[in-house]
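>>> Here is the input, now give the coordinates:
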Amino acid sequence: MSQSILERDYTESPAPQRAEPPKIGLSSEQAAELRQKYGANSLASERKARPLRIFMGQFKDVMVMILIIASAVSAFIGEYYDALTIIIIVVLNAVLGFVQEYRTEKTLLALKNMAAPMAKAYRDGHLTVIPASELVPGDVISLEAGDKAAADSVILSAKGLMADESVLTGESVPVSKTAGNTRDTDNSLGKPNIIYSGSIITKGTAAARVIATGVNAQMGRISGMLTDIDEEETPLQKRLGELGKVVAVICLVVCVIVAGAGILKGEPVFDMLMTGITIAIAAIPEGLPATVTIALALAVSRMLKQNALVHKLHSVETLGCTSVICTDKTGTITENKMTVKKAYTHSGDYEFSGQGYRVSGRITSSKGESENIKSSAVLRELLRCGVLCSNADISDDAGDERTIAGNERVIAGDPTEAALLIAAAKGGMNHNAERMAYKRIDELPFDSDVRRMTVIVKDPSGQGMMSYCKGAADVILERCSHILTESGIKELSYSVRKEISDKCGEMSSEALRVLAFAYCPKASKNSPDSGMVFLGLMGMTDPPREEAKKAVRLCRSARIRTVMITGDHKNTAAAVARQAGILTGEGRVITGEEMSKMTDRELENAARDASVFARVSPADKLRIVRAYKRLGHIVTMTGDGVNDAPAVKEADIGVAMGITGTDVTREAADMVLLDDNFATLVSAVEQGRGIYANIRKFVRYLLSCNIGEVLTMFLGIVMGMPMVLLPAQILLVNLVTDGLPAVALGVEPCGEENMKMPPRKKDESFFSGGLMFRIVFRGILIGICTLACFTVMLRTGGSLAAARTGALATLVMSQLFHVFECKSETGNIFTVPYFNNVRLILAVLFSVAVLAAAIYIPFLQMVFTTVPLTGEQLLIAAGLAFAAPLLQCFGAK
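From the prediction side, this is the model:
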């Protein structure tokens, strides 16, 4: 930056000891003293749990505690295989949970990295590049286009300064910054004389004095919000906790009943206690935590293929509970790419098709005819003015290596100026060719005082200089005396001025950002922007994504409410929300100013009808998310900027953008959309609903099977029979025939019916809809049929080993029949689709093969104490196993 920007002393040292000649910036000694006072220019560290503490926290779950106790008891009574198996399962789940949770601890580290790593500051009277962490209040820094501000600073002097503050405010358009009160120390958001930490300088140069660093800067205040947000259990974790309590009660009741029944019959007390404990252990579905983890992990893998990256496994199911999606506007619903949509000239109105930075759109007149620079001299001059009054650059043609798929051009510079180049390209104009023909001599940059930009160029005909100007419509009109028409330059009459003003108001009412354009064919170097010829108006906007519109409709059909939360102006936000289908006739738009006057209870009432929240701060976003959570909703919050991070972390499920999103938002989120596509979120919701349905399916399967096993053992003891199944045989059932089919149920295809039902209520029981009755009823049938096979084989002359083998075969086959019933909560064994899940069929075949091997391979016969069954015995076992689903059809729905 040139020295002229700092012609006078802006330092005003905090505590001058004596009169000294003015100096620029601080001395090294002053900076060191201030660093001791204010600390380093870094963000607050989050309260981090130690790795060991995180790992040990994985064992707090009720179900895990039951498994640990079961493992200890199994080892105590000599069942070492059971004990080892259970411990392996517990440790595996703990490791997976630790890995997922430890990743979330990166949030604040990513936020620290958002600050610029280096800064240009005046130290000891010289401009020096120093680490941004060394900046202190009082430092004078230099900024120019492309720099990222490293601290909140008051502007001392500026030339054509524009800053992109979307990372903090969510507004897509860079804002103009000017010098004001150089003694200002208030770094509240939205001030034109303050540069905020993390913002990007898109145009111009400036000198500024640092007024807030670290946690006192706006970026630091957001980090404080993140630190204050506590993690909550997901709905699935709460429901699994509920399930663990149910299992604990069942185990305790079984143990007491079995031990009590045996003692009353005169059996030894110690033996019956051990028997009761053994049967209680059989009641524990030790494969459940592993099955849940595997099912969630497979769902995460499927979602990754659809461009949704999940940080936390349990977030998959939480997403399926979503009843409200609070979405950011810029870059989420919209493309975050300014696009010219309409233009006005004396020749008529024009519309521009196409989205973003694609040049595949076209220009059409009010008659619906295609237009280009050959068909209208006025349109050609308007587009040329936009090109020349732009410092942006775009990839030139389809062969340019910067051009990406879909005819999308890569841009560099201000988004508004890039939109002008894209509009010209749609009309057939090459911006590089125009700039070569009209070589720039000088520029009067845009600032908030003059509200216009003027460039002076050489006349290609060699007859002197020309000037082109763009800016606010009222400012440009004041400087115009004539207007360009298809028949030449004519005087600008009052009626035409009024027509232009009316047209400007019409465009603004459609939430378009309107710029006016003019030129002077014979420009004076001393007054290049007076006596100009009016060319026309262009209205531009950041349009909604087409896929976002479809996604909003899908959310509505799934009875999920979409609410837009943005820092943009109320009218702009409302217009985009209407185009996207978020704001309908009954919807309400609430501003941050209105929110500031509401109590939390009033905000809750207002949120019931609100579809859009505009001009909101990061703290407002937090209040909104919390209001919907207090109303009983499961809230999903999407965002990309740092301003979204606290609300993203507070929400039940936080979703960040993978392309435009900042590191801090991605790390604070539970899920990242790798393609920034709102439609991907809807697909993830469908997966979330499907995975919960699948978890209910395999929980139903596992609990029914375990109840069947317990009843088999319990009734056998009560009836005075020999032990129906030996511990090794129960272990075989639990590890092989229970586990694999349950995992296969976890990858059942997500049916379309899941997206036609309303979201589940937050307090809905895991066993809602009669699930518990179906589990218990089926478990009783499994137990009775298994016990019947054991009894029949004993009474038909079979040995005790053959009876136990037959009971084992009946138990396994009845469970394998039941796994197909579990595919649907409304169908039965005859109506469910069998072939839509190949993994389930393979798992059942594998289980059948394991059962056959255990019965007919000599070595395994010794391990599991089985004997070969005759054909007749196999038919008895298969018949009784199939009797259970038949009775289920008639006995329960």
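
>>> C-alpha from now on. contacts and neighbour counts both.
Noted.

>>> Report the contact partners of the closest residue to residue 834 other than its chain neighbours.
Nearest non-adjacent residue to residue 834, counting by Cα to Cα, 6 or more residues apart in numbering: residue 820, 7.3 Å away. Contacts for residue 820 (Cα atoms under 8 Å, 6 or more residues apart in numbering) come out as 829, 832, 834.

>>> To compare with the earlier structure, here is another sequence to fold:
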Amino acid sequence: MKIEPLGESTDPLVNIFNTTVAELLNIVEAYRQRKLAEDIELLESEGGALSFEDKLKSSIKYGLSNKEDQTERIKIFGSNKPAKDRSKTYFQICWEVLEDPILRILVISGLISLTIGATLDEHPAYGWIEGFAIIVAVCVVVNVTAVNDMQKQKKFKELKKRNRTGRVVTILRDGVWSSMHPKHILVGDIIKIENGITIPADGILIDGSQIEVVEAAMTGENDNIKKLPFEEAVRIKEEYYLNNPGVLEAMKKSEEDRHHELPSPVVLSGTNLAEGVGIMIVIAVGKNSAEGRIFDLAERADELTPLQVKLARVAGGVGKLGLVCAIVTVITLYLRFIIEIASGEISWSNKEHPLLLVKFLIIGITVLVVAIPEGLPLAVTISLAYSIKKMQSENNLVRKMQACETMGGADQICSDKTGTLTQNLMTVSEMWAGNQALNIESGPPSQGTFQAEFLHLLKESIFMNSSAFIDPEKGKQGSKTEIAMILLMQALGHSDCIETRNTYLERYHRIFPFSSKRKKSSIIITTDEGKLRIHVKGASEVVSSCCTSFLTVDGKSHLIDNETSKVIQNMISRMTDNALRVIALTYRDLPIDVDIEKFDTMGFPELEKSNLTLIALIGIRDPIRPEVPGAVKECQRAGITVRMVTGDNKATAKAIARECNIISKDTQTVMEGKEFSTKTGGTVCKECKTKICPCPRNAREAKTSTKSIREDVVADLEAFKEIVANLAVLARSQPDDKYTLVTGLKQLGHVVAVTGDGTNDAPALSKADIGFAMGITGTEMAKESAGIILLDDNFKSIVRAVIWGRNIYDNIRAFLQFQITVNIVAVISAMVGAITIQQSPLTSVQLLWVNLIMDSFASLALATDPPTDDHLNRPPYKKTEFIIEKRMWKHILGQSIVQLIIMFSMMYAGEWFLPEFGTGTSVLYNKDTDYVIAGRTYNPDGSENYKPYLSDPNIGPSRQFTYIFNTFVLLQLTNEVNARKIRDEVNAFERILMNKMFIGIWFFTLAMQVLIISVGSYAFSCHLKGLTVEQWMICIAFSAISLVWRFVLVFMPTSIFSKVHVDENRNSARLLSMRGSSMQRERINLNTT
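Model (predicted):
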């Protein structure tokens, strides 16, 4: 059981602190490698936990001193400031983009074309231009992509920074507990850890109660792991050794691992406190801590979001088609050339043909570049990044990108009550005390209502069994429920909460924090008379059932008879029916020799289970948020079922659910968690069919197991299905019940969103398709498990997330409809042109410009369309729904057919209907007609056509093919307007002015096209004189056909397209390998935030 040490320090400054960094890290490493209790034994050999008070020049009672020069401490042990983000530079991103093999081939081809054109071409003065233009076009693509990535990187750095902001930890300095940012923690600090926080540094527990930690973030183990202060851990270890003689010898000979059989006092940074409160001394921070060392060794793997994976599959189908077209095009061109050479139709020319062969290759490569819609993941990234920014302004802080897109398909929302559906503004509304009912809303009880003895016990119960307080400077701190009761005491003339606690500072014996399983909290103190007393507070029906007596106004205790019992139960029922949360305050005086460490089989304190005296019943009202009933109605209109999951009893939960419109039909039911769990059987392992099984819980455990990773399912799915058909509210529920509800709904094929604020909600938040954590009341562990954080804890913000999720999906579909149309037209026209006339109607540079329009400009324009409330007028997307639906295929294929007809008409018959205007050199070669001269370099039979004119520096590229290029681009701009609508909406221009980004990019693209046509010349293969105004009008007229044709398509039945789709379920590995770096650029993961 020997622990491998990390090494010894030779730092000459080590004697200042009487310990080394290595010695401290060996303690953590002993825990990480422990088989039984090696870490405890190592601490014992070091002199125990308290020995570090001297070694680290700290004080358990006063902590570190702010007056101390902390330079040496930081120099030796390090700082807890987060490591700098490893952001990529602009040039690193550019290089990553250039790792795309297709772009590299284009660069090489461009260089070859440039070299041959400048040396072997008949007209080297401008023969180099096309090769140079290809290189410039690639540079533009690279830089546009790099700029997008830089902006994306900047946005997520800001998001990461915002996620860190607001985290606080309680640190003891100069004898005063203060809230500080974790970055200020130093080795030797005494810090308080409380339920829900993420532990910010490695340390040793020196005090605490009922501490349970989840180490999933560090070890992958999802179970709660019990921790004990050092002294208790030693005692438990000694008892274990005594009761298990020979265990140490047996462990030495065995490979058996009993890592968690004995509780450890060592806690690791990055883990989460699931239960309890404690105090620890810090022994490692920053890069020396367990969390810091893990992050230093490995970066978290990037992952494609689900929508990106689905789009990659679509792109894979289109890309394969493009690859086939490119190969066919290149092979046809080379075969035709070889046949012409072999037959003697043409003779080899050292000046002309090497460049021609390179151009054939470039045409094929360019067809492939245009065919592969690598702009799809970019569009997802842009849409998500844009949406994330906008969603934050609407109080949705997105931590995981996939949560945005998944919300578009959410059809179930399981919502908490407190703070989400309600305002979390707790006020005491009613009270039963001293055997009388009091309406507090109408005013506090008069001064003579209660006698001093009663008030003393009421004050002691409220002030002592609570961690909340009201500070003159910081205001209200702690649980809103406890604050409401403190305010009640203030109304009764007792504002000395902090002072009262200070007088009891040395009289605390044991604190049992609130547990959702027990539904209560308790504290054991010594009274002024020297007696032991336990105060118990919790859910009224749970705690009152443990009472055998009650207090009257004079502070006297009386037995609860049948009549009084009925009064109490009726009072609880009346309050809960009035949507009040009822808290019972009780106490019990204990004999001085009582065993306060006695627990039942559930681990609950025995002392709080019987012989309690009821002090008061407190009815607390938490008003419904005024916007919630309307928001719930909006969800129901959108096809989303809203269910409430709460810890309140059935009566309170039902009353609140009715107010919120969650219950609107008599058939809807309310069920308590216990009954729900019994009927459904809870969750079990899918393979073993048991709640507890040997199956590994994570990938780390799976490496050493023959079994697959455990998958949880509902034990009795049929019973579950029957229950959830009408289930509206799950009352008196525990986190396990919420987890079962989420698991079952997902099993039934639903997309589930769930809200949570507590540490115990983490499993359900992680299990759900979309987890919403409360930004105000949520624990750090809940936030870490969630995909979205509700900054205002408001249900209305969830509705906004739904709208944004659906909008993202619609925007991606719009872009998909646009891009696939361009792909089909560009690829088919290029292939047919190359095969028939040895040239594509669009040159390589022109196609690269079109590719830029498709990928970057169109993705910005279409992926940023803002949402509207109309998104709630239809049901959610289904998981099995194809991303390209039948109506979309109707418009994709319909527009493609029209565009190809226009393109081929211009290409093969343009000289018969495309007019020529103007005078001068540009028209002299066509004196006998009013139409343009045929611009095809070769005729279909292989004979030369326009080729001689290309050699004339006064004429250059043809007017006909300038027509074709301009009309093609304008058709795409027109279709960009069409593509905004994907549901056969008649008006394609509806709300177009709402998207300023679309308008700006559309006109920018048009302006760039005008510039290219006017001055593009040889670089873009445009006529030296461009196009006249009249010719521009003709191009615009042809492009307008797309708008008219869309109107026809809207009324065309979609049934003829019912069998047209790209299989989105097939593997896209070939596409990913083909465009590996391009896809890699779009991988986004926010988990590291």
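
>>> Tell me how they score on TM after superposing.
Between these two chains, after superposing, the TM-score reads 0.66 (TM-score structural alignment, normalised by the length of structure 1); 771 aligned residues with a Cα RMSD of 6.5 Å.

>>> ok, back up a step: who wins on neighbours among the contacts of residue 820 of structure 1?
Neighbour counts for the contacts of residue 820 of structure 1 peak at residue 829, which has 20 neighbours (criterion: other Cα atoms under 10 Å).

>>> what about that one, which SS state?
Secondary structure assignment for residue 829 of structure 1 (DSSP: H, G, I helix; E, B strand; the rest coil): coil.

>>> and residue 488 of structure 2, what helix or strand is that in?
Per DSSP states H and E, residue 488 of structure 2 falls inside helix 480-491.

>>> cool, and residue 525 of structure 2?
Residue 525 of structure 2 belongs to strand 520-526, assigned by DSSP H and E.

>>> report the angle between the axes of the next helix-or-strand element following that strand and strand 520-526?
Per DSSP H and E, the first helix or strand lying C-terminal to strand 520-526 of structure 2 is strand 532-539. In terms of direction (axes from the mean of the first three to the mean of the last three Cα atoms, to 10 degrees), strand 532-539 of structure 2 departs from strand 520-526 by 160 degrees.

>>> tell me what strand 532-539 of structure 2 is packed against?
helix 452-464, strand 520-526, strand 581-590 (3 or more Cα pairs under 8 Å, 6 or more residues apart in numbering; DSSP states H and E).

>>> Looking at structure 2, name the residue matched to the residue nearest to residue 834 of structure 1.
Using TM-score structural alignment, the partner of residue 820 of structure 1 in structure 2 is residue 977.

>>> returning to that earlier point: so what secondary structure elements neighbour the strand holding residue 525 of structure 2?
Helices and strands touching strand 520-526 of structure 2, by 3+ Cα pairs under 8 Å, 6+ apart, are strand 508-515, strand 532-539.

>>> Just the residues contacting it, thanks.
By Cα under 8 Å, 6+ apart, the residues outside strand 520-526 of structure 2 that reach it are 464-465, 504, 507-515, 532-539, 543, 608.

>>> List the buried residues for the helix holding residue 488 of structure 2?
For helix 480-491 of structure 2, the buried set under the neighbour-count rule, 16 or more other Cα atoms under 10 Å, comprises 480-489, 491.

>>> what about residue 343 of structure 2, neighbour count?
Using other Cα under 10 Å: residue 343 of structure 2 sits among 10 other residues.

>>> Please apply the same query to residue 708 of structure 1.
29.

>>> any idea what it aligns with in structure 2?
In structure 2, residue 708 of structure 1 lands on residue 825 (TM-score structural alignment).

>>> so which helix or strand takes in that match?
helix 795-837.

>>> could you give me the residues in structure 1 that whichever helix or strand comes after that helix aligns onto?
Following helix 795-837 of structure 2 in sequence order, the next helix or strand is helix 844-852 (DSSP H and E). Here helix 844-852 of structure 2 aligns to structure 1 at residues 727-735, judged by TM-score structural alignment.

>>> so the nearest residue to residue 121 of structure 1 once chain neighbours are set aside, which of the three states?
Excluding its sequence neighbours, the residue lying closest to residue 121 of structure 1 (Cα to Cα, 6+ apart) is residue 141, at 4.2 Å. In terms of secondary structure, residue 141 of structure 1 is strand; the call rests on three-state DSSP.

>>> likewise residue 933 of structure 2?
Going by three-state DSSP: residue 933 of structure 2 is coil.

>>> Residue 493 of structure 2 too?
Per three-state DSSP, residue 493 of structure 2 ends up coil.

>>> now the strands for the stretch 51-200 of structure 2?
If DSSP state E, counting those that start in this stretch is used as the criterion, the strands of the stretch 51-200 of structure 2 fall at 169-173, 176-180, 190-194.

>>> In JSON lines: those strands, plus mean neighbour count and distance to residue 366 of structure 2.
Putting those into JSON lines (neighbours: other Cα atoms under 10 Å; distance: least, Cα to Cα, whole Å) gives the following:
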{"stretch": "strand 169-173", "mean neighbour count": "22", "distance to residue 366 of structure 2": "57"}
{"stretch": "strand 176-180", "mean neighbour count": "14", "distance to residue 366 of structure 2": "58"}
{"stretch": "strand 190-194", "mean neighbour count": "25", "distance to residue 366 of structure 2": "61"}
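
>>> do you know which of the ones you listed lies nearest residue 568 of structure 2?
Ranking the strands of the stretch 51-200 of structure 2 by proximity to residue 568 of structure 2 (Cα to Cα) places strand 190-194 first, at 34.1 Å.

>>> following the closest one, which helix or strand comes up?
Next element after strand 190-194 of structure 2 (DSSP H and E): strand 202-214.

>>> can you list contacts of that following strand?
Contacts of strand 202-214 of structure 2 (Cα under 8 Å, 6+ apart): 28, 49-50, 221-231, 265-269, 271-285, 289-290, 510-513.

>>> Just the residues you listed: which are in helices?
Under the assignment DSSP state H, the contacts of strand 202-214 of structure 2 contribute 28, 230-231, 290 to helices.

>>> if I pick the residue nearest the centre of structure 1, what's in contact with it?
With distances taken as Cα atoms, centre = their mean, the residue of structure 1 nearest its centroid is residue 655 (1.2 Å). Shown in contact with residue 655 of structure 1 (Cα under 8 Å, 6+ apart): 636-639, 648, 666, 669-673.

>>> How about residue 260 of structure 1, nearest residue that isn't a chain neighbour?
Setting aside the residues directly before and after it, residue 260 of structure 1 is nearest to residue 272 in space (Cα to Cα, 6+ apart), at 7.9 Å.

>>> Heading C-terminal from the helix or strand harbouring the one you found, find the next helix or strand.
For residue 272 of structure 1, the host element (DSSP H and E) is helix 269-283. Using DSSP H and E, the helix or strand that follows helix 269-283 of structure 1 in sequence is helix 288-305.
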